[in-house]
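Engineer: Please find the sequence and the predicted model below.
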Amino acid sequence: MPSIAVVPGDGIGNEVVPAAVRVLEALAQATGIELRFQRFDFGAERYLRTGEAVPADISAVVREMARTFDAIFFGAAGDDPRVPPEGTARRFLMTLRKDLDLYVNLRPCRLLDARLTPLKGKTEKDIDFVVFRENTEGLYSGLGGVFKMGTTDEIYIREELHTWKGVNRILRYAFEYARRTGRTRVTVAEKSGEEGLWLREMRNVARDFPDIEAENMHIDTLAYQMVLRPERFQVIVAENMWGDILSDLAAALHGGRGLSPSLCLNPETGCYVEPVHGTAPDIFGQNIANPFAAVLCGQLLLEYLGYSREGQLLQQAVVKAIQVGKTTPDLGGACTTDQVTDFLCEAVRELAAEARAVPT
């Protein structure tokens, strides 16, 4: 039985992750798959009770989680006005990424209803691609520093790190994903010229995938084309910061961060899923947070665990909710988080029953 560690974290993570777990449990009961969930209390709520947001030995906790559980379902970290910066789940999240070396950040961009995109004339068939963000290097590697801070002579240095290992493995994973999912083109974001590591390694890796078209595109042109012609993209690969920016732009194309799941993994160490909308402290506690991104994280989780068919039912339930207007205010609806979750639970039961009735 697959076991999942559940860490809601901060802010609306404490609302949308339990909602998603409810829907997953309803799906498991309706389809006969078995899932085991165990909740961990890390973040601002723990800090307010105990004075610590995470255990002192958080590295050991993370390593034990990776050994004990098949995956981790994380909610959100940071931005809680009630606690100091160290009072959030951010340390857990950073330890998770660093200690498990989770170099793949997978962000699907899939339009589920044409009414949700701001792009004129684009439909569901036009917006369906995946952004792969290298998750451990680049400008976020922590190199550099500040000298003479607060003076007129202040110097701020932030260095960008790229290694052959880091670039090769994210490119290879993206090409393998394209082949595995029936996609035929991989687009690599770069702007370093012919001698750049990303371009050279893209060409090297592409030789092992003659069935996949490989192309490189300058990052500014790629962002421009994502808005004008999203239908031309299937798989996009980018270094850490560019992937961060492109994946948020992609979220705007398909309806917003409230519909944006992500999966971070290293095939050798483990994975976690996370809705990318953050903690949303302005609406936390009001029961109006959109649970769709968290539920779609459930789809990514099930696909990772080998239950792709069951995961599709989660996406279908979200589509059904959007079609009939069972949405939270950010998508123009009037439902609460609980009401949307109730609808999704019933929808997955109905969809599972329909799937059982169809001969295979």
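Structural biologist: All right, it came through fine.
Engineer: from here on, contacts and neighbour counts on C-alpha atoms
Structural biologist: Will do.
Engineer: in the protein, which spans are strands?
Structural biologist: 3-9, 36-39, 71-76, 104-110, 128-134, 144-147, 155-158, 185-190, 213-218, 235-238, 261-266, 270-275 (DSSP state E).
Engineer: Please enumerate residues in contact with the fifth one?
Structural biologist: Residues outside strand 128-134 that contact it (Cα atoms under 8 Å, 6 or more residues apart in numbering) are 103-111, 166-167, 170, 174, 231, 233-240, 242-244, 246-247.
Engineer: so how far does stretch 320-334 reach from one end to the other?
Structural biologist: 16 Å (Cα to Cα, to the nearest Å).
Engineer: residues making contact with it?
Structural biologist: Contacts of stretch 320-334 (Cα under 8 Å, 6+ apart): 113, 258, 288-290, 335-337, 339-340, 343-344, 347.
Engineer: List buried residues within those residues.
Structural biologist: Buried members of those, scored by 16 or more other Cα atoms under 10 Å, are 113, 258, 288-290, 335-337, 339-340, 343-344, 347.
Engineer: So which of those residues is the closest to Asp211?
Structural biologist: Taking Cα to Cα as the measure, Asp211 lies nearest Asp113 of the buried ones among the contacts of stretch 320-334, at 30.9 Å.
Engineer: so what's the closest one up against?
Structural biologist: With Cα under 8 Å, 6+ apart, Asp113 has these contacts: 123-124, 319, 322-323.
Engineer: quick one on the thing from earlier: and the contacts of stretch 320-334, which of them are in helices?
Structural biologist: Cross-referencing the contacts of stretch 320-334 against helices under DSSP state H gives 337, 339-340, 343-344, 347.
Engineer: what about versus this one:
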Amino acid sequence: MKKTISILPGDGIGPEVMEQTIRIIKKIENKFDHYFTLNHGYIGGAAFEKYGCHFPDTTLHVCKNSDAILFGSVGGPILESHSVKWKDCEKNSILALRKNFQFSSNIRPAKVYPELQDICPLKDSVIGENGIDIVIVRELLGDIYFGEHKSYIIDNIRKAHDISEYDEKQIEIVAHQSFKLAKLRKNKVTSVDKANVLDTSKLWRTILTEISKEYPDVTLEHMLVDNCAMQFFINPSQFDVLVTANLFGDILSDAAAAIPGSLGLMPSASFNVKGFALYEPSGGSAPQIAGKNIANPIAQILSFAMLLKQSFHLIEEANSIEQAVHSTLKAGYRTQDICLNKSKAITTSEITDKILSFI
């Protein structure tokens, strides 16, 4: 197979973990006789240094001429967030990518690896015999992030408003995606909203209920977002596929990230209605550890595995990477973020060596 992948390392630890993932890409090429053209592009602070903007046209061109995008991370140190280089960096890069390619949904798995149950913050009794394996589907193009934002003063009182909007088409897209995904798993969808208060959530619940009739083998349940947040930590094994709006999905997916024990383990993917997708780790750029060869590359590596499976339909190849990660963890190898005894942690490149040895 011949395919083209846009490689956007970005900032912070992005270039480091992307470098290790490219080693995995080359191994898959050689082992399974594929050829992947890797076209690199600048984004975020790295792009600003070279082009004076966070998402240059050259990078957009690279992405448009690819079969999938493999993204690293963007953003700089918190204390420098108001500097010219870093101001609105995430908004101008990752949100711009979503808007340009109309990425309407984000899929983020949250799984507790048996080998890493000791770093999960939950008790064994909460994890249960069946373990935790959740997939969160988050709508990306609607809700409060894309409505009107306004700050103003009336009668010397400072005020602000952010408007949340949804239409039925936006909701239908993620509804269908969630039910199709559930059919490949445990046939259960939990739709999360705030229908007791918000009209957007009432519409959300109505559309999910209507779409569910097209998938009679899949069980649909509705859950209020505040209850869902609590259930994550008292009974997370009840969830299979969880679908929710942009704002709630942003918060809940980060909350779910605590369950495996590290963001360094969590891949994600964003899709548009045509099936074109961007794959990225769920964590940020972590500038405080950049350049130290201690970042966990597993989330970036598993993002590539998702790319192989979802965009290229190379199931055996993706499974070989996922199994190699499991084997590496089962053998006891750990980066600092997932190692209880920090003195025994290995480096970014060393854990990649181990994963490569198991492919």
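Structural biologist: In hand now; what should we look at? Fair warning: this is a prediction, and the values are worked out from it, not measured in the lab.
Engineer: returning to what we had before: just the buried subset of the contacts of Asp113 of structure 1, written out for PyMOL, thanks.
Structural biologist: Buried residues among the contacts of Asp113 of structure 1 (16+ other Cα under 10 Å), as a PyMOL selection:
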select buried, resi 123+124+319+322
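Engineer: so can I have TSV of the contacts of Asp113 of structure 1 showing distance to Asn14 of structure 1?
Structural biologist: As requested, the contacts of Asp113 of structure 1 are arranged in TSV below (distance: Cα to Cα, whole Å):
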residue	distance to Asn14 of structure 1
Thr123	33
Glu124	31
Val319	23
Ile322	23
Gln323	26
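Engineer: Just the ones in helices from the contacts of Asp113 of structure 1, please.
Structural biologist: Among the contacts of Asp113 of structure 1, the members found in helices (DSSP H) are 319, 322-323.
Engineer: Would you check that Arg108 of structure 2 makes contact with Pro267?
Structural biologist: Yes: with contact defined as Cα atoms under 8 Å, Arg108 of structure 2 and Pro267 form a contacting pair (6.5 Å).
Engineer: wait, what's in contact with the equivalent of Asp282 of structure 1 over in structure 2?
Structural biologist: Applying TM-score structural alignment, one finds that Asp282 of structure 1 aligns to Gln288 in structure 2. Gln288 of structure 2 is in contact with 12, 77, counting by Cα under 8 Å, 6+ apart.
Engineer: Look up how far Gly75 of structure 2 lies from Gln288 of structure 2.
Structural biologist: 11 Å.
Engineer: what touches both of the two?
Structural biologist: Any residue near both Gln288 of structure 2 and Gly75 by Cα under 8 Å, 6+ apart counts here, and that gives Gly12.
Engineer: If we ignore the residues flanking it in sequence, what's nearest Ile13 of structure 2?
Structural biologist: Excluding its sequence neighbours, the residue lying closest to Ile13 of structure 2 (Cα to Cα, 6 or more residues apart in numbering) is Ala290, at 4.7 Å.
Engineer: Leu313 of structure 1 versus Gly325 of structure 1, what's the distance?
Structural biologist: In terms of Cα to Cα, Gly325 of structure 1 sits 18 Å off from Leu313 of structure 1.
Engineer: same question, Gln299 of structure 1
Structural biologist: In terms of Cα to Cα, Gln299 of structure 1 sits 8 Å off from Leu313 of structure 1.
Engineer: Looking at those two, which has the bigger crowd around it?
Structural biologist: Neighbour comparison, Gln299 of structure 1 and Leu313: the larger count goes to Gln299, with 25 against 21 (by other Cα atoms under 10 Å).
Engineer: mind checking what the more buried one lines up with in structure 2?
Structural biologist: Using TM-score structural alignment, Gln299 of structure 1 sits opposite Ala305 in structure 2.
Engineer: In contact with its match, which residues?
Structural biologist: Contacts of Ala305 of structure 2 (Cα under 8 Å, 6+ apart): 317-319, 321-322.
Engineer: Neighbour-wise, give me the winner out of these.
Structural biologist: Ile321 (25 neighbours).
Engineer: Setting aside sequence neighbours, what's the nearest residue to the aligned residue in structure 1 for that one?
Structural biologist: The alignment partner of Ile321 of structure 2 in structure 1, by TM-score structural alignment, is Leu314. Once flanking residues are discounted, Leu314 of structure 1 sits nearest to Gln299: 6.1 Å by Cα to Cα, 6+ apart.
Engineer: All set now, cheers.
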